[in-house]
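Enquirer: Sharing a sequence plus its predicted fold:
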Amino acid sequence: MNNNIKLLENEAIDDLQLDNLYLIQKKSGFRFGVDAVLLSNFAKVKRSHRVVDLCSGTGIVPFLIYGKYKAKEIVGVEIQEDMVEMAGRSSRYNEVEEIIKFYQGDLKDIKFLNTLGKFDVLTVNPPYKLNNTGIINSEDKLAIARHEILCNLEDVIVASRKLLKDNGRMYMVHRPERLIDIFQLMRKHKIEPKRIQLVHPKVNKAPNIVLVEGQRDGGAYLKWEDPLYVHNEDGSYTKEINKIYGREL
């Protein structure tokens, strides 16, 4: 660890309990949740792969993917400058800055995307709420992370096609109510849906998370994974979730 990395006000270093990795994030405000953990577990990554994570936020998905799979290079792309700066400090703190790199940029900027090259695997936890209801502060960090203010679903999928190698794989976490939009836009931009998993808060509750894998220029075939349940009836985490978090073999 590089103990010379400075923390700003309202920041803490959190132990990811994975391969001795740590993440700098706010004590209050935007913090990673179960979505990021599920996405990194759902992705299929090899050591030889170049991986890019869009809408990277604090960089949690790149660090989880590195801890799980040891990909040779992982790039995080985030539009908010302070998030990129924080993620970069996490990379330096973990002394993996030559492997996990973060760039500030707009995924709608094709010239910027061209500078990144092509990737075997792309992950994304995009804003999932439509930006068409109520008054939303466009400067609010949480609003930017959750609402389609600075990019929408189609922007994400267009950028994904641009960044993926031929037959490269895209992994997305989103909300089940947007599933038709996801499939329609993926096929429109020639990323074929290949695998899907629904995540339920508990048994007998409707799913509130969906994980989708797509392949650039892939053939038409969709595999449904078994549903995943987050909590038991007593509120404790299920065996499957504890295994994903590394708490149970």
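Expert: Sure thing, it's come through.
Enquirer: C-alpha only now, for contacts and for neighbours.
Expert: Will do.
Enquirer: what secondary structure does the closest residue to residue 225 other than its chain neighbours sit in?
Expert: Leaving out its chain neighbours, the residue that sits closest to residue 225 by Cα to Cα, 6 or more residues apart in numbering is residue 197, at 5.1 Å. Secondary structure for residue 197, judged by DSSP: H, G, I helix; E, B strand; the rest coil, is strand.
Enquirer: which residues does residue 197 contact?
Expert: In this structure, residue 197 makes contact with 210-212, 224-228, judged by Cα atoms under 8 Å, 6 or more residues apart in numbering.
Enquirer: repeat for residue 105
Expert: With contact set as Cα under 8 Å, 6+ apart, residue 105 has these partners: 77-79, 112.
Enquirer: With residue 237 instead?
Expert: Neighbouring residues of residue 237 by Cα under 8 Å, 6+ apart: 230-231.
Enquirer: okay, now the one to match up with it:
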Amino acid sequence: MLEAPGPDETLDSIGTAGVRVLQRRSGYRFTLDAVLLAGFAASEGAGEGPVLELGAGSGVVAFLLARQLGRGPIDALELQPAVHARLVRGVALNGLEGRVRPLLGDLREARTLLSPGAYTLVVSNPPFRRSGGGVRSPDEERALSKEELACDAAAVVAAARHALAPGGGVSLVYPAARLTEVLGLLTAARLFPRALRLVHARVGSPATRFLVHSLRDSDRGLKVHPPLIVHGAGPGGYAPEVAALMDPPRSERHTPPG
């Protein structure tokens, strides 16, 4: 019998394929950014080959890619031992043994942890906030997940560059205010931006996030997609495109694995 959530944990469902995620009630909890990144990476990345997630957390992106979006196998690298332990349990809860492999380690040590050029796709929903850029959470897990205390954007880009096969792609999500910085880091590492999409909460509102997909050593020009609008008249108050990633129609709901 699969392990139930602990007293300080929740078991949450996400996506159209019955993905379940273990999270701490009082710790860092996944956001819509993870769902948007998974959908974007699946649409922009090559359709076959091994995938790497840098900073996998509880496994939302990896599980969505493997179970809902048909990608894999996936190596999911996570730094924090307690978070990695929930990731391991989540693999079993979702029946993804053999498709998602949890790895415990620091992405800043990618050259010793990961084989060079082993992946066709790398994805990351990394810490967004620069170190010292705001009030630090007293919860260490939340602080490491939200603030660049254990890695920064340059480290994420360097790890992706090491892990990607020639012509492979990396998909990232970051705050819109860091667009110039991140595109510059990618280009300097010869990870040439291929697709860019700005994320807006509502029509007419400023962009809050951007999604970018870059190719290793392949400068094929940049496609700027139409804006991605999050909220609208679709199910759950989401715009139809986002709602389609979040929840299946009632007639098509999957029974979670037990």
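Expert: Right, received. Where do you want to start? Not measured: the values here are computed from a predicted model.
Enquirer: quick one: TM-score?
Expert: Once superposed, the chains reach a TM-score of 0.90 (TM-score structural alignment, normalised by the length of the first structure), with 247 aligned residues with a Cα RMSD of 2.3 Å.
Enquirer: about what we covered before: if I align to the second structure, which of the contacts of residue 105 of the first structure are still contacts?
Expert: When these are mapped onto the second structure and checked using both residues aligned by TM-score structural alignment, their matches' Cα atoms under 8 Å, the preserved contacts are 77-79.
Enquirer: which residue lines up with residue 207 of the second structure in the first structure?
Expert: Alignment note: residue 207 of the second structure maps to residue 207 in the first structure; criterion TM-score structural alignment.
Enquirer: Would you confirm that its match contacts residue 199?
Expert: Yes: with contacts counted by Cα atoms under 8 Å, residue 207 of the first structure reaches residue 199, the gap being 5.2 Å.
Enquirer: just to revisit the earlier point, from residue 227 of the first structure, how far off is the match of residue 207 of the second structure?
Expert: Applying Cα to Cα, to the nearest Å, the value for residue 207 of the first structure to residue 227 of the first structure is 9 Å.
Enquirer: Likewise for residue 65 of the first structure?
Expert: Spatial separation of residue 65 of the first structure from residue 227 of the first structure under the definition Cα to Cα is 22 Å.
Enquirer: Over to residue 131 of the first structure?
Expert: With distances defined as Cα to Cα, the gap from residue 131 of the first structure to residue 227 of the first structure amounts to 29 Å.
Enquirer: so where do the helices sit in the first structure?
Expert: Taking DSSP state H as the criterion, the first structure carries its helices at 34-42, 60-69, 81-93, 110-114, 141-146, 153-163, 179-188, 239-244.
Enquirer: Onto which residues of the second structure does the first one map?
Expert: Put plainly, it is helix 34-42 of the first structure. Aligned by TM-score structural alignment, helix 34-42 of the first structure corresponds to residues 32-40 of the second structure.
Enquirer: mean shift of the matching stretch relative to the first structure?
Expert: Superposed on the first structure, stretch 32-40 of the second structure shows a mean distance of 0.3 Å to its aligned residues (mean Cα distance after the TM-score superposition for the first structure).
Enquirer: where do the strands sit along the stretch 101-250 of the second structure?
Expert: Assigned strands in the stretch 101-250 of the second structure, in chain order: 119-124, 164-175, 191-200, 207-216, 223-224, 228-229 (criterion: DSSP state E, counting those that start in this stretch).
Enquirer: Quick check: end-to-end length of stretch 203-221 of the second structure?
Expert: First residue to last in stretch 203-221 of the second structure (Cα to Cα) measures 27 Å.
Enquirer: Likewise for stretch 123-133 of the first structure?
Expert: Stretch 123-133 of the first structure has an end-to-end distance of 27 Å (criterion: Cα to Cα).
Enquirer: before we move on, what about stretch 213-231 of the first structure?
Expert: One end of stretch 213-231 of the first structure sits 24 Å from the other (Cα to Cα).
Enquirer: now swap in stretch 146-154 of the first structure and tell me
Expert: 15 Å.
Enquirer: on that earlier part again, now do the shared contacts for residue 207 and residue 227 of the first structure.
Expert: Listed contacts common to residue 207 of the first structure and residue 227 are 198-200; contacts here mean Cα under 8 Å, 6+ apart.
Enquirer: Name the nearest residue to residue 166 of the first structure, sequence neighbours excluded.
Expert: With sequence-adjacent residues excluded and distances taken as Cα to Cα, 6+ apart, residue 166 of the first structure is closest to residue 216, at 6.1 Å.
Enquirer: could you measure that neighbour against residue 65 of the first structure, distance?
Expert: Separation of residue 216 of the first structure from residue 65 of the first structure (Cα to Cα): 21 Å.
Enquirer: Residue 162 of the first structure too?
Expert: Note on residue 162 of the first structure: its distance to residue 65 of the first structure, by Cα to Cα, is 21 Å.
Enquirer: Sounds good, over and out.
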